[in-house]
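Colleague: Quick one: sequence plus predicted model below, questions after.
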Amino acid sequence: MAGYTFEVEGMTCGACVGRVERILSAVDGAGKAVANLAQNSATVEGGAAPALAAALEQAGFAARETHLTLAIEGMTCASCVGRVERGLAALPGVTQAQVNLATSSAEVRFLAGAVTPDALISAVAALGYVAKPQAQLGAEDHKTAEMDDLRRQLLTALVLALPVFVLEMGGHLVPAFHHFILRTIGTQTNWLIQFVLTTAVLIGPGRVFYRRGWASLRHGAPDMNALVMIGTAAAYVFSVIATFAPGLLPSAARAVYFEAAAVIVTLILLGRWMEARAKGRTGAAIARLVGLAPKTAQVERDGVVQDLPLDQVLVGDILHLRPGEKVAVDGEVLTGDSYVDESMISGEPAPVAKTVGAAITGGTVNGTGALTYRALRVGADTMLAQIIRMVGEAQGARLPVQDLVNKITGWFVPAVLLAAALTVLAWVVFGPAPALTHALVAGVAVLIIACPCAMGLAVPVSIMVGTGRAAELGVLFRKGDALQGLQSVQVIALDKTGTLTAGRPEMTDMVLAKGFDRNVVLARIAAVEAKSEHPIAQAILRAARDKGLEVPPAFDFASHTGFGIAAQVAGQRMLVGSARFMAREGVDLGDLGKAGDTLAANGKTPLFAAMAGRIAAVIGVADPVKPGTPEAIAALKAMGLRVVMISGDTKATARVIGGELGITEVVAEVLPEGKVEALAALRADGARLAFVGDGINDAPALASADVGIAIGTGTDVAIEAADVVLISGDLRGVVSALTVSHATMRNIKQNLFWAFGYNAALIPVAAGVLYPLWAVQLSPMLAAGAMAMSSVFVLSNALRLRWVSGGMA
């Protein structure tokens, strides 16, 4: 058995080499293994690549994997998908091959060094298809080229098939025309003309069906092309015999079906052209995202502002943004004030204010102000590039339901061939005269009507359109199976800080004692807090600055851990802290004590301030609820979901916030490391659970949930651990994600019902079950038209997902 070589990571010494060799040799199907420490590689005779990689990983090593995306021409049905996947997976070193009919592409993962791109392309070519690396053929270019080629083939077939149809069917439909043909050119000449034109159709536009159909039969995996090839060839050969050797047929069976072969090819090409056009629209979301990025940017270098292509912008460059222009790359505002429309990225319609220090995102549109900003992320690192990449990966994902479809279509085509053969046999044995003619018509109709195009398209096109629409609503499905998993979720667990709330404390209340001026007191409290780095101190400082107050200097600052802080401001001693700090310092709270209790009961942190030994004010600080959160909670509950809040706050505070949001089930006083255990308890009864979080400490919980949903404004670690990302950070995105998930899975079920139901209903009709009752037999031409329309129906149904709403009233 031939061996193959691949790269291995983790070998550091001779002992590692020996271990790697023993591990690989022990894998089922593997023979001798030789590891090379200098080249960090291993050569093994036989053995399945996934098993070899898994064995190395379990032992602490790693078989380095790489991947390649191939654009594949010629796939038409689910059987094609199965054949290409099996052909690629059979290559030594390939760990996974995933083919998508809707995108006409294959994602191949293989052990680095074990197989070359040329070998992958050759394997596809041996199956009768054409493959090219996607980098050489852009997705849009590929779709345009496919549509142009199909249109040319269709027009050619139409021009050739139309006279054949008129010559043959015109006489059946209009008796006078039949007599005209007999008087002028005669039956034999008529048949000869049909023969010439039909032959041109089959060796021209129809050649693709024969080339690919024969390749599929030769490999023992017949597909849709094989069905078309056998069906049209049967009609053509029968007609050729009737034309040139009529003595071989019973006199009652001497008829030609050239028009069936020619029109079938034409109608199927028409269906494929319509499919190609519809598939082009399924990728509209990606096209729109790509179109968001401007082609050039105004870059300042050496004091000169110049217009440069986007790929020449470097991190650290200073860029100028004029009113109405698109932001070129991700950056930080240096000068200017403006409002930026971020709806194309986040799905949020309201423009966002941008001032000095604000982050701006490439692809968004500037309002009426002028800005300068520093480039922080360029090229593939920008948020837009990452979104495009994630959407592309989600659109190419395969849901668990697709595996079931592939298993069914794996035996479907052979079953159809058997059904066609039995149909012919039944008509020959039991059918009325001319039995052979009836048998031919029925057999060809069964072959044509059963083409599984719609089955292969049913799932991937819905995924493409659904995930694209989700991206427009600000929801990214990072992992394809989350699209299917989310629709069965019963419990939504929500982290409080940063998810339900803004994650940044804000000053919400200020109650003054008699005789004190609000602005003076706030300015002096801010002066003391300016010396502290505590988040609450920053909240008070922001509140003072937002009011335009001048903060005086503070001296003799002292921090009393667990109590509060003190300093000299404007010649007076200021105390800021808890009620017990005031009691310790001998300050009487007076009526403000009750005000503080009220603030605490409402889930806010009360902070007392005293000036020169007298109580001056109590301030309420809280982490405010994000806009839209109450509406999102109400919508989730209206969906029948169990909504739970998880918080590290005390039970009293958590209950107050939960009550404010309408969440009755609250899990409080949960330490960061305890969130995974909290989730396990929530789904102890087997319920499927989605967890929504945003922080680094949420990553384990996001990974352990059935579906992890990360707030896009959170940390990279949390986003990487999640299955779904909400770009805007708005909790209403969870409702959008659920709505799209439900709509997409419902759409997939409709498509599968149509695809399988169509075949189940029409194969018996094509076989002739209606003939004993009404003497009705399905024409192969009608079968071809119906088959083409079934695929168009599936595509049209999937395109309805482009108008799915976000689920919020």
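Modeller: Arrived safely, thanks for sending.
Colleague: all contacts plus neighbour counts: C-alpha atoms, from now on.
Modeller: OK.
Colleague: Could you double-check that Ala616 sits in contact with Ala609?
Modeller: Yes - if you go by CA atoms under 8 Å, Ala616 and Ala609 touch, sitting 5.6 Å apart.
Colleague: Between these two, point out the one with more neighbours.
Modeller: More neighbours surround Ala609 than the other of Ala616 and Ala609, with 29 against 25 (other CA atoms under 10 Å).
Colleague: distance of Ala255 from Met582?
Modeller: Distance of Ala255 to Met582, given as CA to CA, to the nearest Å: 108 Å.
Colleague: the more surrounded of the two?
Modeller: Between Ala255 and Met582, counting by other CA under 10 Å, Met582 is the more crowded of the two (22 against 17).
Colleague: helices or strands next to the helix or strand containing the more buried one in the packing?
Modeller: Per DSSP states H and E: Met582 is located in helix 579-584. Secondary structure elements in contact with helix 579-584, counted by 3 or more CA pairs under 8 Å, 6 or more residues apart in numbering; DSSP states H and E, are strand 605-611.
Colleague: what's next to the strand it packs on, contact-wise?
Modeller: 525, 572-579, 582, 587, 596-597, 599-600, 615-622 (CA atoms under 8 Å, 6 or more residues apart in numbering).
Colleague: also this one, for the comparison:
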Amino acid sequence: MTEVSTIHRVGIEGMDCNNCAIGIKRFLEKKGLQNVDVSFANAEASFEMNNAVTYEEVLEGIENLGYHVIEEPDETTDTVAQPDVAGWSDLEWKLLVCAIFTLPLLLSMFLPFEILHNSAVQMLLCLPVFIIGADHFGSSALKSLKTGVPNMDVLIIMGTTAAFLYSLIGFAFGLGHNYMFWETAATIITLVLTGNVIERRSVRQTGSAIRELSKLQPTVARRIKIDSVTGHESIEEVSTKSIRTGQVFLVNTGDRIPTDGIVVWGSGGANEAMMTGESLLVEKGEGSALIGGSVLEIGSIKMKATKVGKDTALAQIIELVKRAQANQPPIHKLADRISAVFVPVVLLIAIVTFAGGYFYFNIGFKQSILNSIAVLVISCPCAMGLATPTALMAGLGRAAKNGILIKSGTVLETMAKVSTVVFDKTGTLTTGYFTIKSMKSELPDFEFKAILLGLERYSAHPLAKAIVRALEKDHKPLPMFEVREMKGMGIMGKDTDGNTYMAGSYNIADEFTDDNTHNIYVLKNGKLAGWLDMEDELRPDAADAVEYLSKHHIKTLLLSGDHTDKTTQAARKLGITEYYANRLPKEKLDMIEDLSKKGVTAMVGDGINDAPALAKASVGIALSNASQVAIDSADVVLLNSNLHSLGNALGICRHTVLTIKQNLFWAFFYNLLAIPLAAVGLLNPMIAAFAMAFSDVIVIGNSLRLKTKKI
């Protein structure tokens, strides 16, 4: 897995909408912190420190803004809402109390009971609702003002306070029923609280993939202890948090593997679907690698821990997914800029609405104030703020559950625009499991094979691994020194007698022979010593992947360092009409650069020699069985090494970006339509509050469709 750089991550309680997150982010950036991300949906902030401020000062600063900081948040909990645990949240209790007192006020509009029309009774019914609203929305509004980015609650508290004070003045001076807006103030607060409850429950659902991955981490393990005197083994249950590398554990059928490690005894079959999306069991025997969090479905094993805590594959995937969700794509920047100035603009519109209605159109004080309140409560910056992060969380979460790791939101948006996909051949379109077809050498057979084994055991190339796998059982390697790999050419080294050896492609032997049809050429002391032919099969899913791309009008190219005849044969079998053979890494890099200038280009590769091209492409895609360098250079990793996932990844990216655009359209359209209607008096404040409360719920609901919709 990719090495994850050290960053500080804290949970933040008390954020009520995306503007709160924008305000906290601005505060942290003003402190000089780097790579700041604040997620309202995840209720988290991440940042890198500088020398100008201490970590404690940062936390104190966030607390002084009115938020509560939780250090090292647990992914299995949620600081936003806990709808799936027993008991009600404070927000839900507030809503219940407000609903009980608001219902009689609403009924007074339809029922003839005299007591419900009594102004004193209406005031007493409204008072507890207003107190709850003033505490809830007022504290949130104050926090947002401290950050310099006022949020929606500023508008809510101003609208409800105006209605409440206007009614209070009317009651105190006995001005009559036309001056009483008790039901308006109470209904606005209750409806907005209703929307908040639904919103928080829904936002939680968009990020459920991370919690589901986190819950795969077991909490206990059975550690094997060996008595230093008797040598007898004993088993003790320990917390997985106390696991250290080198310790040995017992895993039986049905157990979750406690951490990353290797099998030291026994055999079985592991279900690694949580990592790869593949439900087939993976056979495990002595020396096999194990993934923490996967389930041993069959057998019993003893394992030695090799990675623990944040270094495990599962922990790093969770971290990378969270980083990707925090990294907002460029399409979100416009929404953030508008959200930051939205509230002041709406306040100005509300003032103009009141002044214009009262002084210019002479519609009276009551109607002017009602229109102004309607403008305040119908405006909804939250829908714009939630449009991108909720869709991003749902889309990236679905990708992660299907064994697709997309490293950032920017990558997701770019991948949705891909017009060309370039494939490497060996190990990408082919299985990479080679066998030796034939070999020829002037050297004795045992010497030639010893040279091959001595050189190729230092290489990670699929051909080299196949040669080692085929020869190591029956032959001993020739000891080599000063071994180094030559990108795109091969590998070279020296023996103890000073003889130099090279093994590689035709590029190392072109001055010795015109026959370029073989896979591996071997040189000894600068002279051709022999050659090998290898056999490789196309992946069974390669043809389907190419067909998917063709159906979606995405151009496919084959770019290989292999011989022309083998590259041509593979391309024709797969239906790829444009292909290039005998390309060195520098030539691949130049071609990818040219293609990227013409359109958004994705490169799919697996080897060290593909790493530069993966980094240069608009989107680099690596299979999980690729070299570590290739995975580090890639923007997307197909964890199940299945090319079917390529089409799935492209589909998820396209639909996620489509959902973001739909959300942003709704958010902009809603505010552009609703605010003028409220300003001219076509919407009363209660209808306005209802519309506002559910506008962001519509956005979140649309994002949630990404979890199940057909891609």
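Modeller: Sure thing, it's come through. Quantities reported herein were computed from a predicted structural model and do not represent experimental measurements.
Colleague: can you give me the strands in the stretch 351-500 of structure 1?
Modeller: Per DSSP state E, counting those that start in this stretch, the stretch 351-500 of structure 1 carries strands over the ranges 352-354, 359-360, 365-366, 371-377, 475-477, 491-495.
Colleague: can you tell which of those is closest to Ser796 of structure 1?
Modeller: Between Ser796 of structure 1 and the strands of the stretch 351-500 of structure 1, the tightest spacing by CA to CA is seen for strand 475-477, at 22.7 Å.
Colleague: Mean deviation, the closest one versus structure 2?
Modeller: Mean deviation of strand 475-477 of structure 1 relative to structure 2 after superposition (mean CA distance after the TM-score superposition for structure 1): 1.0 Å.
Colleague: What range does that strand cover in structure 2?
Modeller: Following TM-score structural alignment, the partner segment of strand 475-477 of structure 1 in structure 2 covers residues 404-406.
Colleague: Take the contacts of strand 605-611 of structure 1 and keep only those in helices.
Modeller: Secondary structure defined by DSSP state H assigns Ile525, Ala579, Met582, Gly596, Asp597, Leu599, Ala600 of the contacts of strand 605-611 of structure 1 to helices.
Colleague: hang on, the first one packs against Arg573?
Modeller: No - in this structure, Ile525 of structure 1 is not within contact of Arg573 by CA under 8 Å, at 10.8 Å.
Colleague: more neighbours, these two?
Modeller: Ile525 (30 against 18).
Colleague: Quick check: the gap between that one and Glu57 of structure 1.
Modeller: 58 Å.
Colleague: Now restrict the contacts of strand 605-611 of structure 1 to buried residues only.
Modeller: Using 16 or more other CA atoms under 10 Å as the burial test, the contacts of strand 605-611 of structure 1 include 525, 573-579, 582, 587, 596, 599-600, 615-622 as buried.
Colleague: returning to what we had before: the helix holding Met582 of structure 1 corresponds to what range in structure 2?
Modeller: Going by TM-score structural alignment, helix 579-584 of structure 1 sits over no part of structure 2.
Colleague: Off-centre distance for that helix?
Modeller: Remark: helix 579-584 of structure 1 is offset 56 Å from the chain centroid, using CA atoms, centre = their mean, to the nearest Å.
Colleague: and what of stretch 356-366 of structure 2?
Modeller: Stretch 356-366 of structure 2 sits 51 Å away from the centroid of its parent chain (CA atoms, centre = their mean).
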